[in-house]
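In: Please work out how this folds:
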Amino acid sequence: MPSFDIVSEINLAEADNAVQNVMREIATRYDFKGSKSKVEFADGVVTIHADDDLKLKQLREILQGHMQKRGIEPGSLDYQKPEPAAGQAVRQTVRLKQGINKELAKKIVKAIKDEKFKTQVAIQGEALRVSGKKKDDLQAVIAFVKGLGVEQPLQFKNFRD
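Out: Okay, the predicted model is just below:
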């Protein structure tokens, strides 16, 4: 029986490379000269340290651009609320969304079942397994899920015939 998995994964090595590129860009940019701004990456969390709100906004834009160049979509970045640090400095954490959470999984399963495709959908941890009798049915489900407009980027893997 043909099947495939719907997942949401991020290559953490690419995310680390993007953060390193941001640090290199900060070191060479004139508007960050003499600034204590920096970006750190550890355990799937990016921490942005900036001198003020303006530099924080610029760092977010630079980070997002470098992440996109590395194949990490903006929808997978979860910006937390900025926190004040010493003086006027601000700090913001950015979590990288890995896996499909329960609410989103239930929403996708419900949408697929409402369309009455001839497939079965099962939630398996942080992934969804879709199986059906025909390859064409599975391809229709893939096209349908792509058209749902889910903000979190989804990948379709392990297509088995």
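In: CA atoms for contacts and neighbours, from now on please.
Out: Fine.
In: could you list every residue that touches V22?
Out: V22 sits next to 39, 62-63, 66 when contact means C-alpha atoms under 8 Å, 6 or more residues apart in numbering.
In: Let's see which of the residues you listed end up in helices.
Out: Counting by DSSP state H, the part of the contacts of V22 found in helices is 62-63, 66.
In: most neighbours, which of those?
Out: L63 (23 neighbours; other C-alpha atoms under 10 Å).
In: so it touches D16, yeah?
Out: No - checked against C-alpha atoms under 8 Å, the pair L63 and D16 is beyond contact range at 11.0 Å.
In: and this one, so I can compare the two:
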Amino acid sequence: MASEYSFDIVSKVDMNELQNAVTQAEKEIATRFDFKGSKSEIKLEKEALILVSDDEYKLNSVVDILQSKMVKRGISIKNMDFGKLEPASGGTVRQQVKLKQGIGQEDAKKMNILIRDSKLKVKSQIQGDQLRVTGKSKDDLQSVMALLRGADLPLELQFVNFK
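Out: Model (predicted):
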């Protein structure tokens, strides 16, 4: 039996599932009556989505369709960072949506403070874009997980490498 247990806190978007959600959203846009003759599309580029549509109203509908498909596939919409609307060629509008991968320094510091203020007997340290929590009791580590799930953080967290 190990004397110390640990787990890592990460925030990642499953790109395969996201690709599936984008494909499903594009199919729905192609078949919907209100998008007939519209220039609406969703492009997935490395760490961002590019949404294009005829006007702001249709672009909002595209966002709603995409988000519903993402939720159905188990992808959190918290990790989406919407850019501003900008005019594009052909009288269309475009919006870039960045996907947050990893935990930023500010969010990691907030989580560190939350864990420290909980008075649980655990240690947490920032390791690049993730956070490692160690402790002698599995129950304390599970309490930390419950604490972070209940906290109103601006990103979706996954708990991995539970040892």
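In: on that earlier part again, tell me the two of the contacts of V22 of structure 1 that are most distant?
Out: V39 and H66 (12.3 Å; C-alpha to C-alpha).
In: who touches both of the two?
Out: By C-alpha under 8 Å, 6+ apart, V39 of structure 1 and H66 have these common neighbours: 19, 22.
In: Aligned to D52 of structure 1, what sits in structure 2?
Out: With TM-score structural alignment as the criterion, the equivalent of D52 of structure 1 in structure 2 is D55.
In: Tell me who's in contact with its match.
Out: 92-93.
In: Leaving out chain neighbours, which residue sits closest to the residue nearest the centre of structure 1?
Out: Per C-alpha atoms, centre = their mean, the C-alpha nearest to the average position across structure 1 is that of S76, at 1.6 Å. The shortest distance from S76 of structure 1 to any non-neighbouring residue, by C-alpha to C-alpha, 6 or more residues apart in numbering, is to K97 (5.0 Å).
In: Let me know the distance separating the one you found from F41 of structure 1.
Out: 14 Å (C-alpha to C-alpha, to the nearest Å).
In: So what does G75 of structure 1 match up with in structure 2?
Out: Superposed on structure 2 with TM-score structural alignment, G75 of structure 1 falls opposite K78.
In: now do A105 of structure 1
Out: Under TM-score structural alignment, A105 of structure 1 pairs with A108 in structure 2.
In: before we move on, the earlier item: Provide a list of residues in contact with the match of G75 of structure 1.
Out: 154-156.
In: one more time with 6 Å, if that's ok
Out: By C-alpha atoms under 6 Å, 6 or more residues apart in numbering, the contact set of K78 of structure 2 is 155-156.
In: Distance of it relative to K12 of structure 2?
Out: According to C-alpha to C-alpha, K78 of structure 2 stands 11 Å off from K12 of structure 2.
In: now swap in D34 of structure 2 and tell me
Out: As for D34 of structure 2, its distance to K12 of structure 2 is 34 Å (criterion: C-alpha to C-alpha).
In: A108 of structure 2 now?
Out: When C-alpha to C-alpha is the yardstick, A108 of structure 2 and K12 of structure 2 sit 14 Å from each other.
In: about what we covered before: count the residues that sit near the match of A105 of structure 1.
Out: Other residues lying near A108 of structure 2 total 22 when counted by other C-alpha under 10 Å.
In: Is it correct that it falls within a helix?
Out: Yes - checked against DSSP: H, G, I helix; E, B strand; the rest coil, A108 of structure 2 lies within a helix.
In: what secondary structure does the aligned residue in structure 1 for F162 of structure 2 sit in?
Out: Aligned by TM-score structural alignment, F162 of structure 2 pairs with F159 of structure 1. Under three-state DSSP, F159 of structure 1 falls in the strand class.
In: And the strands in structure 1?
Out: With strands called from DSSP state E, structure 1 shows them at 3-7, 38-42, 45-50, 77-79, 83-84, 90-96, 119-124, 127-132, 155-160.
In: of all those, which lies closest to K146 of structure 1?
Out: Distance to K146 of structure 1, taken as C-alpha to C-alpha, is lowest for strand 155-160 among these, at 9.4 Å.
In: Could you list the buried residues of that closest one?
Out: Within strand 155-160 of structure 1, the residues scored as buried using 16 or more other C-alpha atoms under 10 Å are F156.
In: What of stretch 19-34 of structure 1?
Out: Under 16+ other C-alpha under 10 Å, the buried positions of stretch 19-34 of structure 1 are 19-23, 26-27, 32.
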